[in-house]
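1. Below is the sequence, then the predicted model.
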Amino acid sequence: MAERHDHVDTVLDQWQRAAPQRDASPMATFTRLYRLFKYVDRAVAAVFREHGLHEGEFDLLATLYRSGEPQGLTPNALRAAAVLTSGAMTHRLDRLESAGYIRRVPNPEDRRSVRVRLTAAGAALLEALLDDYLACLQRLQAPLDAAQRRALGGLLRELLLPLEANDDV
């Protein structure tokens, strides 16, 4: 069976001809990751749009849903989990609250702050969206068998760990 070639193979061949003295091999991994991200981002954004959300709004709803905190989370805890500026967080919370998906309630531990809670409507939206989101991700990883998926996940973790360890977010 002939080896299959993708766009990145073409780019690497071009670099080999244009600059044979340079090692362009890291592009094999990272250009593919970048291109893959663009395809994944497009597919996932379409799922979120079908449910009237943007990725960042899904991220906030999902963080609240999976936190297991019935009292909700503080905006700072949400901001840290979603890696957002306070201005971006406020905008998203305002939009989600006006849509009825979250509500801000007084923080029983600190009267100066609030907690953000997922409403029943927010939980229902997330559950409906989650099925579509997971189905989309399943379709995207369909070319890989279970062992390949585990191996890829482990390799990506190895690349991510040192970056996260040095990140100040």
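-> Sure thing, it's come through. Numbering: from 1, shown residues only.
2. okay, CA-based contacts and neighbour counts for the rest of this
-> Fine.
3. in the helix of greatest length in the chain, what counts as buried?
-> When the chain is parsed with DSSP state H, its longest helix is helix 26-50. For helix 26-50, the neighbour count (16 or more other C-alpha atoms under 10 Å) marks 27, 32, 44, 46-48 as buried.
4. chain center to the following helix or strand past that helix: distance?
-> Stepping forward along the backbone from helix 26-50, the first helix or strand reached (DSSP states H and E) is helix 55-67. Distance of helix 55-67 from the chain centroid (C-alpha atoms, centre = their mean, to the nearest Å) equals 10 Å.
5. Which neighbouring elements make contact with helix 55-67?
-> Judged by 3 or more C-alpha pairs under 8 Å, 6 or more residues apart in numbering; DSSP states H and E, helix 55-67 is in contact with helix 26-50, helix 75-82, helix 86-98, strand 114-118, helix 120-141.
6. how about a cut-off of 10 Å?
-> The contact analysis (3 or more C-alpha pairs under 10 Å, 6 or more residues apart in numbering; DSSP states H and E) places helix 55-67 against helix 26-50, helix 75-82, helix 86-98, strand 102-106, strand 114-118, helix 120-141.
7. and here's the other structure:
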Amino acid sequence: MPPSPRPTPSPDRLDLIGDAWRRERPDVDVRPQQVIGRLHRVAHHLTDELVAVYAQHGLTEGEFDVLATLRRVGPPYERSPGDLAAHTLVTSGGMTKRVDRLERAGLVARRVSDTDARARLVALTDRGREVIDAAFTDHMANERRLLGALTPADADELERILRTWLATLEHPPATA
């Protein structure tokens, strides 16, 4: 038995905006606005949903990112501040502020590198590992819930489309 067709969603704000632009500027293709606008709105909603879970663990989005980066490197769960900045796409100044907050909360500790006395490392504390493990478990459950709005096939197709699009945006083809 074939799957039942999905109901067509009712018109949204972007449909209304698109209709108005097509009426006022029929010479301009507004389809990109329909796609980009919806993607932008979805991203906003997703961010709100993700940040709410981080907050349940007393973390900001940036703090979750730092702790998750430290956790996924494996024991001894440490990196230099420069490595953390590179793996989280945060400036070194922004990283310092995040690490300061996490250190005050007892979730990370700074120590001198064993191989270079001038270098410092940021390491997860036992408490930091407990917090990120709990937050990550809840984060994955939340993302699974959010993705549940799509069929598995649609989620796979969306992942493929977004991977292709992101690769093109991050590594544009060379122009002649």
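-> Great, that's in hand. Note that the structure is a prediction, hence the values are computed from the model and not measured.
8. Superposing both, give me the TM-score.
-> Between these two chains, after superposing, the TM-score reads 0.91 (TM-score structural alignment, normalised by the length of the first structure); 166 aligned residues with a C-alpha RMSD of 1.6 Å.
9. and for the longest helix of the first structure, what span of the second structure is it aligned with?
-> Per TM-score structural alignment, the counterpart of helix 26-50 of the first structure in the second structure is residues 32-56.
10. Likewise for stretch 101-118 of the first structure?
-> Residue correspondence for stretch 101-118 of the first structure in the second structure, counting by TM-score structural alignment: residues 107-124.
11. So for that stretch, first residue to last residue, what's the gap.
-> With C-alpha to C-alpha, to the nearest Å as the measure, stretch 107-124 of the second structure spans 6 Å from end to end.
12. Could you check that stretch and say which residues are buried?
-> Within stretch 107-124 of the second structure, the residues scored as buried using 16+ other C-alpha under 10 Å are 107-110, 120-124.
13. Now distance to residue 76 of the second structure too, for those, in CSV please.
-> Conversion of those to CSV gives the following (distance: C-alpha to C-alpha, whole Å):
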residue, distance to residue 76 of the second structure
107, 14
108, 12
109, 12
110, 13
120, 14
121, 11
122, 10
123, 7
124, 8
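14. Just the closest of those residues to residue 43 of the second structure, please.
-> Top of the list for closeness to residue 43 of the second structure, among these and by C-alpha to C-alpha, is residue 107 at 28.6 Å.
15. Can you verify my assumption that the closest one contacts residue 67?
-> Yes: here residue 107 of the second structure reaches residue 67: they are 8.1 Å apart, a contact under C-alpha atoms under 10 Å.
16. Residue 147 of the first structure -> the second structure?
-> Using TM-score structural alignment to pair residues, one finds that residue 147 of the first structure aligns to residue 153 in the second structure.
17. so who does residue 27 of the first structure touch?
-> For residue 27 of the first structure, the contacting residues are 8-9, 11-12, 15, 33-34, by C-alpha atoms under 10 Å, 6 or more residues apart in numbering.
18. Can you tell me, leaving aside adjacent residues, what's nearest to residue 134 of the second structure?
-> residue 57 (7.9 Å; C-alpha to C-alpha, 6 or more residues apart in numbering).
19. Roughly how far does the one you found sit from residue 111 of the second structure?
-> Plainly put, residue 57 of the second structure is 25 Å away from residue 111 of the second structure if you go by C-alpha to C-alpha.
20. One more: residue 62 of the second structure?
-> Residue 62 of the second structure sits 21 Å away from residue 111 of the second structure when distances are taken as C-alpha to C-alpha.
21. Tell me how far the residue nearest in space to the middle of the second structure lies from residue 53 of the second structure.
-> When the second structure is reduced to its mean C-alpha position, the nearest residue by C-alpha atoms, centre = their mean turns out to be residue 47, at 7.6 Å. Going from residue 47 of the second structure to residue 53 of the second structure by C-alpha to C-alpha gives 10 Å.
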